[in-house]
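Asker: Pasting the sequence and the predicted model now:
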Amino acid sequence: MANPLKLVSAQPKGMPGVVASAVYAGGRRVLEIPIEEAGEWSRKPGHVVWIGLHEPGLDLLRRVQAEFGLHELAIEDALKAHQRPKIEQYGDALFVVARTAQMVEGRIAFGETHLFVGRGYVVSVRHGASTTYTPVRERCEAAPKALSEGEDFILYAILDFIVDNYMPVIETIQEEVEEIEDSILTANQPQNQIVRLYQLRRDLLRLRNAAVPLVEVCRRLEQPGMPGVDAAMQPLFRDVSDHIRRVQEEIESLREVLAFAFESSLMTGQSQQNEITRKLAAWAAILAVPTAVAGIYGMNFDVLPELHWKYGYPFVLTIIVLTCTWLYWRFRRKQWL
């Protein structure tokens, strides 16, 4: 008699939306299964079905819903993919929403992951900018003893992976912020640098709004009585909470640095404008002297004192040069020129 665990039911090739669909027993992958067999396998003692979906359509979600009896509201949330990070309990099943983030062309791109967790199954639904969870699956399969804990360990592994992926985003921004700090007091500061500072600060605010609500999600998973979460797994979710708080601290620190850099940029720009204004005012004062003298002698009067004097013209030119030179010296001394 053939061992039923050796019978492989082939996954349909090119099925849109399905990244992986496998059943595990004792922490080891048993076989790949189609969606239509997932519910049957999840009800077998000691087996866990792990399905990964990427931007599925309504038809595929309905098929998954039929296999596991997922709640209608959770299906609607998973289809819309514009949800705030949260955890909802529907009977003996959990619905978790987490926001993902990664750098795309210098900006933080956000995505969503929706997790359906119940006795004997985990379904992950990815939308938008999100790294594939294949590394998570491979890491779990490499540790069969931990994976044998079941669906709550898979939930922990995915949440931990999401939170860990926040750090490369923060580190990339941190490197750019350090470069901006080095050039913040340069004489010729480009306008696009100020715009970039504002963009980074706004992106970090969105990242904080995506990460911080996960603290509440993990806090609820730490509490006793959550369906599908064993007491032995609760410290792992507490560890994820610690990682999120670290991410929050890094974000707040970077936002303070960016705020200082933004203010410094504005102050530097204002200082440069004031310096240009002083220079223009100083040169205007210097040029006012010959302009005034030339204006006086340009009037049609015949009784000007030096008009018929032999040395009147050189005398006036000398007065103009001396006055302008004195003004130039005074402005230079006051650092207006």
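Answerer: Looks like it arrived, so ask away.
Asker: C-alpha from now on. contacts and neighbour counts both.
Answerer: Will do.
Asker: and the longest helix for the protein?
Answerer: Longest helix in the chain, counting residues (DSSP state H): helix 234-297.
Asker: Check which helices and strands it sits against.
Answerer: For helix 234-297, the contact count by 3 or more C-alpha pairs under 8 Å, 6 or more residues apart in numbering; DSSP states H and E identifies helix 151-164, helix 166-183, helix 191-211, helix 213-222, helix 312-333 as packing neighbours.
Asker: just the angle between it and helix 166-183, please?
Answerer: Calculated by axes from the mean of the first three to the mean of the last three C-alpha atoms, to 10 degrees, helix 234-297 forms an angle of 20 degrees with helix 166-183.
Asker: so helix 234-297 versus helix 191-211, what angle?
Answerer: Counting by the same axes, to 10 degrees, helix 234-297 lies at 160 degrees to helix 191-211.
Asker: Could you check how far helix 234-297 is from the centre of its chain?
Answerer: The chain centroid and the centroid of helix 234-297 are separated by 23 Å under C-alpha atoms, centre = their mean, to the nearest Å.
Asker: still on that earlier bit, between the helices and strands packed on helix 234-297, which gets nearest to Ala101?
Answerer: With C-alpha to C-alpha as the measure, helix 166-183 is the member of the helices and strands packed on helix 234-297 nearest Ala101 (6.3 Å).
Asker: which helices and strands sit right next to that closest one?
Answerer: Other helices and strands packing on helix 166-183, by 3+ C-alpha pairs under 8 Å, 6+ apart, are strand 93-104, helix 234-297.
Asker: right, so those: which one is the most enclosed?
Answerer: Using mean count of other C-alpha atoms under 10 Å, the stretch among the helices and strands packed on helix 166-183 with the largest mean neighbour count is strand 93-104, at a mean of 22.
Asker: can you list contacts of the helix or strand just after that one?
Answerer: Once the chain leaves strand 93-104, the next helix or strand it forms, by DSSP states H and E, is strand 107-118. Under the criterion C-alpha atoms under 8 Å, 6 or more residues apart in numbering, residues 70, 78, 81-83, 92-103, 122-130, 151-152, 155, 169, 200, 203, 207, 227-228 lie in contact with strand 107-118.
Asker: ok, second structure coming up, stack it against the first:
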Amino acid sequence: MAERNNPAAGGNGHSGGRSRTWTAPVRAMTRIIGADGSPPPTPARDVVRSAVVDCALYVDGVRQEGRQDYASALAAAREQPNAFVWLGLHEPSEAEMAPIAEAYGLHELAVEDAVKAEQRPKLERFNDVVFLVCRTARYLEHGRLTEHSEVVETGQVLMFIGPAFVITVRHGNASRLSPVRTDLEARQELLAQGPWAVAYAVSDRIVDHYIEVADGIEDDLDALEEDVFSRAGTSSIQSIYQLKRELVEFRRAVVPFQRPLLTLTSDASRGTVPKEIRRYFRDVQDHLSRTIEQVTGNDDLLNSILQARLAQVSVDQNNDMRKIASWAAIATVWTAAAGIYGMNFDFMPELKWRYSYPILIMLLVITSGTLYRLFRRNGWL
């Protein structure tokens, strides 16, 4: 009897069958959470791969087949003429950037800027590697403009341009670079110009987004201006100021980018930027200049709208004060009469007369009506 109920004895009783039924799940749970109840160890993963969006080797403007490791791709590019590597990263951490910086020989200061992504647009040179910082922007569709509306989303794209490679580091979702890669791969003659062709294409896409944002803000300004100067204008100062803040954020992204482009298109960039690519950069600079002019005009117009709205608020407050003063003057007539006859003097004119009360009320009504018409005619009521 004891042997049948003992699971270790291998009996066929009910108790032994129930023990076997629960043994497999218990062993599975033990493997999942560990014998001591601790969570299972996390399998090691390649931290660099988590930041790499795409890595490709290009020879004469043609992408080579297969997905290569960034180190082996760079070695292959240095062994072939007219070849380079385009490595795309998205929001890498310090641990993810360290091996890439070591493999490509990137300066530690530039790597720190690429990780933190809190830089103004600038152009720096570290030996034979050029470091270009761009601010990206995207227009956010929204309904009615309020004091909490987000109109512009900004981010950053940082580029390391070397003799045989270009590394693009993107922060935020304001300007995705996968369409740029697709378009460039369809233009082999331009891509054959090397890493600076990628720098041009990325800059051109960023400036194109600037134009879209500027057009969107201009549409918001038109709607805001129409609402402010309408008879039933409901735009609050808070909503206008919110758009002002969004425009300032956008301006901080656009205006400083003009200096790096001027450097890339100047004679000082000879020997670094190919002559043909400098022509393309001049086109980007022209588009950027027009966008800056548009942003400046929008800023001036928004300031005018804000001042006009403040003036309207002041006028409305003055109108309210005049209305209050008018009604107070009308009420003063009744208060004065009540104050005089409330003194209870023994000798007051018409105090014992039968018609004194209705005549007094009639005089007060006539006086109040006369004052009302006067205030109404002068625009106080």
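Answerer: Received, thanks. Everything numeric in this text was worked out from a predicted model, so none of it was measured.
Asker: In the second structure, what stretch matches the longest helix of the first structure?
Answerer: On the second structure, the counterpart of helix 234-297 of the first structure by TM-score structural alignment is residues 278-341.
Asker: ok, now stretch 310-330 of the first structure?
Answerer: Using TM-score structural alignment, stretch 310-330 of the first structure corresponds to residues 354-374 of the second structure.
Asker: Show me how far the matching stretch is from its chain's centre.
Answerer: The answer for stretch 354-374 of the second structure is 65 Å, by C-alpha atoms, centre = their mean.
Asker: contacting residues around it?
Answerer: Stretch 354-374 of the second structure has contacts (C-alpha under 8 Å, 6+ apart) with 326, 330-331, 333-334, 350, 381.
Asker: Looking at those, spot the one nearest His209 of the second structure.
Answerer: Among these, Leu381 lies closest to His209 of the second structure (C-alpha to C-alpha), at 51.4 Å.
Asker: okay, now that closest one: neighbour count?
Answerer: By other C-alpha atoms under 10 Å, the residues close to Leu381 of the second structure number 17.
Asker: swap in Glu94 of the second structure?
Answerer: Glu94 of the second structure has 14 neighbouring residues, counting by other C-alpha under 10 Å.
Asker: got the helices and strands packed on helix 166-183 of the first structure as JSON lines, with distance to Ile319 of the first structure columns?
Answerer: Shown next, in JSON lines, are these (distance: least, C-alpha to C-alpha, whole Å):
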{"stretch": "strand 93-104", "distance to Ile319 of the first structure": "66"}
{"stretch": "helix 234-297", "distance to Ile319 of the first structure": "9"}
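Asker: So which of these is nearest Asp164 of the first structure?
Answerer: Nearest of those to Asp164 of the first structure, taken as C-alpha to C-alpha: helix 234-297 at 7.6 Å.
Asker: mean distance, the closest one to its aligned residues in the second structure?
Answerer: For helix 234-297 of the first structure, the mean deviation from the second structure after alignment is 0.9 Å (mean C-alpha distance after the TM-score superposition for the first structure).
Asker: and the angle from that helix to helix 151-164?
Answerer: Following the same axes, to 10 degrees, one obtains 20 degrees for the angle between helix 234-297 of the first structure and helix 151-164.
Asker: contacting residues around the counterpart of Val212 of the first structure in the second structure?
Answerer: By TM-score structural alignment, Val212 of the first structure lines up with Val255 in the second structure. By C-alpha under 8 Å, 6+ apart, the residues touching Val255 of the second structure are Ile292.
Asker: Output the residue interval of the second structure matched by stretch 92-100 of the first structure.
Answerer: Matched against the second structure by TM-score structural alignment, stretch 92-100 of the first structure falls on residues 128-136.
Asker: returning to what we had before: which one of the helices and strands packed on helix 234-297 of the first structure lies nearest to Pro16 of the first structure?
Answerer: Pro16 of the first structure lies closest, by C-alpha to C-alpha, to one member of those: helix 151-164, at 21.9 Å.
Asker: Not counting sequence-adjacent ones, nearest residue to Glu94 of the second structure?
Answerer: Of all residues not flanking Glu94 of the second structure in the chain, Val115 sits nearest, at 6.3 Å (C-alpha to C-alpha, 6 or more residues apart in numbering).
Asker: Can you give me the distance of the residue most central in space within the second structure to Ala75 of the second structure?
Answerer: The structure's the second structure has its C-alpha centroid closest to Glu153; by C-alpha atoms, centre = their mean the separation is 1.8 Å. According to C-alpha to C-alpha, to the nearest Å, Glu153 of the second structure stands 38 Å off from Ala75 of the second structure.
Asker: And Ile366 of the second structure, by the same measure?
Answerer: 102 Å.
Asker: Arg135 of the second structure now?
Answerer: According to C-alpha to C-alpha, Arg135 of the second structure stands 31 Å off from Ala75 of the second structure.
Asker: Over to Ala101 of the second structure?
Answerer: Applying C-alpha to C-alpha, the value for Ala101 of the second structure to Ala75 of the second structure is 15 Å.
Asker: same deal with Phe84 of the second structure?
Answerer: Distance, Phe84 of the second structure to Ala75 of the second structure, using C-alpha to C-alpha: 10 Å.
Asker: ok, the two, which is more surrounded?
Answerer: For Phe84 of the second structure versus Ala75, the count of surrounding residues by other C-alpha under 10 Å is larger for Phe84: 31 against 15.
Asker: quick one: what helix or strand has the more buried one in it?
Answerer: Element membership of Phe84 of the second structure [criterion: DSSP H and E] is strand 83-90.
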